[in-house]
Every structure is written in structure tokens, then in C-alpha cells.
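K.L.:
coordinates only, sequence not included:
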């Protein structure tokens, strides 16, 4: 693993400039949020008018996804909205799925039996997400969005590094490498490092550190779920696909390490498209 004292990765000038290409501006966030809120204010009354059951059960909306976590790398074209329903009058029993870690089965139960309110000691949401298999349509995915958002807060460079890795993923066309897989790698790293890791080290060092972590995870064919430790998120990808991505990332790391002394833009060349690279080169020459 790269040493945090490695002078090659102490200068953040280039990646700070690259970061402009992967950060949604505050103005864009405010504009998009205003449009979305207006849209939901129009749609929800219609949905309630059309469906009495929905009107009775609707509780609130949880705005989720990378846009609201602050890890979105481009202008938002889609949003994750969870419509939370209220079932206070209906006693429920929650059973963990034995075959699908991280998923649960929800059953109506006798009102005298205690209701499970917590999972791993934390409040959570159950999201209907059909899976293949005999019980696929009966399973709900346990979601810890609020806890995950909290994990990513107040860690200086962390979100920037996460966005940069997602940008690299897009440039390399690793379409099946989910943003959530990359995020989960960061959740584990947060636990394994001291609280000051993300502010004591340079952005460039941290990017290389997490790039190598991702490469090794793909090489080892494993990123464990943060919430269901016996679940391997990468099992959804074929062995060949994981090996190809791991091999490509290893090649990228080697090229960067061999050339960054003579080419300050070495990392940027793997993050930006031709148009973006041209703009960055002009800006860098003017520094």
C-alpha cells in the first residue's frame, strides 16, 4: 500500500481541479431540489385521490441516492425516492432471509406478539425489491440510508475521493460496478482507519489508496456487505468480469506510479474525457 508520506501524492493541485468536473454545484442542487419538490407536491395529491389505500397508508418521503448523499458526480437525471407507508395498526413480524443476506420477509402476526422494530440495533427501512427465486416477490431489502449518509459526513476528502473513483469507473465503462459497491468499500475503510485519516492525508494519496483497495477487492472477488457481513456484493458479477476490471485497475495503478513524477496530470488522464482533459490542461498551464 502507498505510504502516506509518499511525496509523489502530496500535491493536490491537479485533483482539486479535476474535482470541479465531478461535483454538483450548490446552485444546481438548489434548482433541482426545488423542481423535484414542486413535482412531488403536484403528484402526491393525485396519487391519494386515485387510491384510497395509498391515501390511508402514506406517511412521508425519504429522499435518497447519491444526490442526497453528496456523492453524485454529474447533474442529476434521476432521483431515489422512498415512499414510506405507516402500518401502526397492523402488527408485523420481520424474519431475516436465510438465503439472501440483507433481505427480510415481513409477515402479519398476532397482535399479542412483540413487533421487531430494529435490525442490528438501528432503525431501518424495508424496500420491496423483487429477486429471482421461489420467494423473490416476498422479500424486502433492508435499507440503512440515513446511517450510511451519517457515516460519510465530516470526513473532509472522503466524498471527493468517492466521486473521483466513480468518475474513473465511468471512464473505464465498468457499468456493472455499482456505485453502492464502491461506497461499501468506503464504509469498511472508515471502520478500519482512525477518525483523522480522511483529513490528515492528501486527496491524491487517498485516491491512490482507495483505488488500490478497489483493485484488490475485485482481484479477491469480494466486497462484503456492510450490514450483512456474510453477503458478498460482488457475487452478482461474473468471475471473468471481476478479473478484467481488477487487471485494468492494476495496469492503471502501475502507469500512474511510473509516470506521475514526470507527468503531474497522470491521474487525471484516467478520470477525464478528451474535452475535459483539454480544459484541465489549459487551466493547469495557467497556474
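P.N.:
Right, received. Where do you want to start? Small disclaimer: the values here were computed from a predicted structure and weren't measured.
K.L.:
from here on, contacts and neighbour counts on C-alpha atoms
P.N.:
Noted.
K.L.:
Residue 207 is in contact with residue 165, isn't it?
P.N.:
Yes - counting by C-alpha atoms under 8 Å, residue 207 does reach residue 165; the two are 7.4 Å apart.
K.L.:
Run through the residues that contact the closest residue to residue 141 other than its chain neighbours.
P.N.:
Sequence neighbours aside, residue 103 is the residue nearest to residue 141 in space, at 4.4 Å (criterion: C-alpha to C-alpha, 6 or more residues apart in numbering). Counting by C-alpha atoms under 8 Å, 6 or more residues apart in numbering, residue 103 touches 96-97, 139-142.
K.L.:
Can you give me the distance of residue 103 to residue 125?
P.N.:
Using C-alpha to C-alpha, to the nearest Å, we find residue 103 at a distance of 11 Å from residue 125.
K.L.:
Of the contacts of residue 103, just say which sits nearest to residue 52.
P.N.:
Set against residue 52, the nearest of these by C-alpha to C-alpha is residue 140 (23.4 Å).
K.L.:
Could you look up the SS state of the closest one?
P.N.:
strand (DSSP: H, G, I helix; E, B strand; the rest coil).
K.L.:
okay, now the one to match up with it:
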């Protein structure tokens, strides 16, 4: 691939970097703040251990998973994947059996062997209630965990426990995710730590994933974050790994050469191709199709939209590079006007919102004051921009990204007040 190919989309680099840094990646202060909030998890776990001898004896440690800890989160975290790693007793001879459904396994216990150990058996009273026959039942385990949470937490606190993980062997996890509500003895294999290592160390791998996730959110495509990450796991095998250390615009938009098929596809187009083929194979068992349940109508609609976006960027990026912003932000019309004019009335909602927040209850003061600082900052940018005789498109881009962030944070704040 020659230098001209590598420089083809350089005109988009600054714009895409700003999109990622200011609008998509989590600000450092938000990350630090949310890490502090997670201290409460230790207290919750200790409380559960004090209430349940069975949980206390099974509990091994915590494992934090999901987009937030993979550094792939694209919005202010409102939930976290807390994986409680439970170690099944060796004397119960836990084994993992391959099931008839690709990607899923059975967890089998020998309770008779456990009962013969008179010194150990009392530690695991109640474990037999979590079985269906001799197989660990995912539905019963989740219900058991929900019951323990209900014992110690206020009814108004929303806690996501669906992805809690239970260790069978040190090298991987199995999670209580079943193919359907009736398939209660199926568990899904999970290799979160291995996946985290696989996607680490590549300069623009994670920013590229975040950009695609933002397009997904912008158009409300029903594709899970894990499915998008899986596409990139497969592409790590298909393309030269050095490509992931080039510029963000190059990796996101430039044709990448597949070492196996010698085909050139943009990463955005490659993602669209997986959707169009209605097949994102599970990385650890390619016979399991992660999007197999999606209808052909849905996958065609998503694939066509992605293709149209890539086509439009290719047609317009030389003359109108800022047009790419519309695929990530709702209010991008400011950047698309040929005559750049700014009316402070357009952002009157910021001043109105500030006045509304000023009358909120005192016990909401911390979150309210933090949001008001952001609103004041954007208000000042509006005022400063109005005074400029010839504002640049970069000025508009900064304002657009800040105002979009404010809308998101406002929505989150108001949602919290309605809980």
C-alpha cells in the first residue's frame, strides 16, 4: 500500500480525533469519579457474605468486565458489569460438558461425593437447590443471587446481576446466560480477560470500536457492544497487526487488506459486511452466530445504512470533511451550512436549563452544581463565538460536541431524579 493510500483520509484525522476525545471517550474526571463510586461494591459483597454461608464459602473474588473496564465505554457509565467469581467445591467434582448448542456448556456436579465429606458438606448446604438433576441451573443461580441482593439493598436501587460469573476453572468463566428461558441448564463460556488482552496494545483499535459504537447509538441499531468487539477480534486475525497503529482516520475509513482473501475493505464497511451476511461468529466457537436471532429485515436495514454512510463519506470528505460529524451527533447542521452564522437564540435552552436547575432540591446539590458548571462553560463558548467575525468550523465543532455532551449529561441527571 503506497503513501498516497495512507494519506487519503488525513483530512478527516483532526475531526475524528476530536470526536473521539471530546465526545466519545470518557473524560478523565468522570472515570475517576465513577471508580470512587465502585467502592460501595466491596461493602455489598461483604454484606452478602455475612447473610449467606453458602455464598461466603463459594465466593472467590470480584471481576470487573464489560465496556467500561475494556475502555470501550462511549457514554457516562450508569451501570457496571460486576462479576462475582464463585469457586465450586473440588470435592463435588465439577466438570464442564459440551452441550448440543454451540457456545454453551453444562456444569455438572457430583453431590453424592460432596455429601460423603462430613467435614466439608455443611459449608455448602443449599447448593443442591441450585441444581436441576446433576447440572447447575443458570435460572436458579440467578434467582438465588437476586434474593441475596434483595436482602441487603433498598428496593429503589437498580443492580445489574445478569452477567455475574461463576468460575469452574481458573482459565475461563461460565456465565448464566442461556439460549432461552426454557434452556435453564445451559451456561455460556466467557473469556473476558483473554479478550481484554487481545485488543490491548493497538493505538487506534479501541477508538475505532468506540466510533462504530457511536454510529450504532446514533441510529439506534440493535447490535450489542460485545458483537462489535467480536468483529474486531476476528479482524485481528485477518489483517496485518501493524495497521492498528496507524492514524484513526486511516484505520476507520481506509481500505484494509485481508491477508487471507486479498480483499480491501474499509473497517466501517467490514463491520457492515458482517451484518449483511447476518453472521458474527462467537470468537471462541465460530459455530455460534451472535446475531442469529436478528431478522433479515433488521440486518439488511442496518447493513444498508452503514454502506450508505461509508459511500457518502467517500463522496464528500475531500470537499466537505466536516459532514462526517452528522453520523455521530444529532445537531450537526451547524457544520454543514455553507455560510457559518451563529445565533445565541439557538442555544437559549442552555440558559433556560440553568435557571431550571437552580431551583432543584438542596440534596441534589453536588450533581446539580457539576452540571451547571458544564452549562455555564458552554454558555460562555456561545457568547464568545457570537462575538467572532469569522468563526472557523473547528470552533463550531468544539461547541457542537460540548452542547451534545451537555444534553447527554442533562438527560442522565434528570433520569436519576425520576428514580
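P.N.:
Happy to help now that I have it. Given the structure is predicted, the values throughout are model-derived calculations rather than measurements.
K.L.:
Now compute the TM-score of the two chains, please.
P.N.:
The TM-score (TM-score structural alignment, normalised by the length of the first structure) is 0.87; 273 aligned residues with a C-alpha RMSD of 2.6 Å.
K.L.:
about what we covered before: compare the contacts of residue 103 of the first structure with the second structure and list the overlap.
P.N.:
Counting by both residues aligned by TM-score structural alignment, their matches' C-alpha atoms under 8 Å, those that remain in contact in the second structure are 96-97, 139-142.
K.L.:
now those: which count as buried?
P.N.:
When these are checked for burial by 16 or more other C-alpha atoms under 10 Å, the buried set is 96, 139-142.
K.L.:
How about the counterpart of residue 271 of the first structure in the second structure: what's its closest non-neighbour residue?
P.N.:
Taking TM-score structural alignment for the superposition, residue 271 of the first structure sits opposite residue 328 in the second structure. Spatial nearest neighbour of residue 328 of the second structure, chain neighbours left out: residue 215 (5.5 Å); criterion: C-alpha to C-alpha, 6+ apart.
K.L.:
Helix or strand: which one has that neighbour?
P.N.:
helix 205-218 (DSSP states H and E).
K.L.:
which other helices and strands contact that helix?
P.N.:
helix 225-238, helix 248-253 (3 or more C-alpha pairs under 8 Å, 6 or more residues apart in numbering; DSSP states H and E).
K.L.:
and residue 224 of the second structure, how many neighbours does it have?
P.N.:
Residues lying near residue 224 of the second structure (other C-alpha atoms under 10 Å) number 12.
K.L.:
joint contacts of residue 103 and residue 125 of the first structure?
P.N.:
Common neighbours of residue 103 of the first structure and residue 125, using C-alpha under 8 Å, 6+ apart, are residue 142.
K.L.:
Distance-wise, check the residue mapped onto residue 35 of the second structure from the first structure relative to residue 63 of the first structure.
P.N.:
In the first structure, the residue paired with residue 35 of the second structure is residue 33, using TM-score structural alignment. Residue 33 of the first structure is 10 Å from residue 63 of the first structure, where distance means C-alpha to C-alpha.
K.L.:
ok, now residue 149 of the first structure?
P.N.:
11 Å.
K.L.:
can you check residue 280 of the first structure too?
P.N.:
34 Å.
K.L.:
ok, these two, which is more surrounded?
P.N.:
residue 280 (21 against 16).
K.L.:
That one reaches residue 15, doesn't it?
P.N.:
No - using C-alpha under 8 Å, residue 280 of the first structure is not in contact with residue 15, being 10.1 Å away.
K.L.:
Would you mark the buried spots in the helix or strand where residue 408 of the second structure lies?
P.N.:
According to DSSP H and E, residue 408 of the second structure maps onto helix 393-417. Going by neighbour count (16+ other C-alpha under 10 Å), the buried part of helix 393-417 of the second structure is 396-406, 409-410.
K.L.:
which stretches of the stretch 151-300 of the second structure form helices?
P.N.:
When assigned using DSSP state H, counting those that start in this stretch, the helices of the stretch 151-300 of the second structure occupy the ranges 192-198, 205-218, 225-238, 248-253, 267-276, 296-316.
K.L.:
One more: the stretch 1-150 of the second structure?
P.N.:
So, for the stretch 1-150 of the second structure - with DSSP H, counting those that start in this stretch - the helices run 3-7, 13-18, 28-37, 39-51, 53-58, 111-116, 138-152.
K.L.:
which one in the second structure is aligned with the residue nearest to residue 141 of the first structure?
P.N.:
With TM-score structural alignment as the criterion, residue 103 of the first structure matches residue 104.
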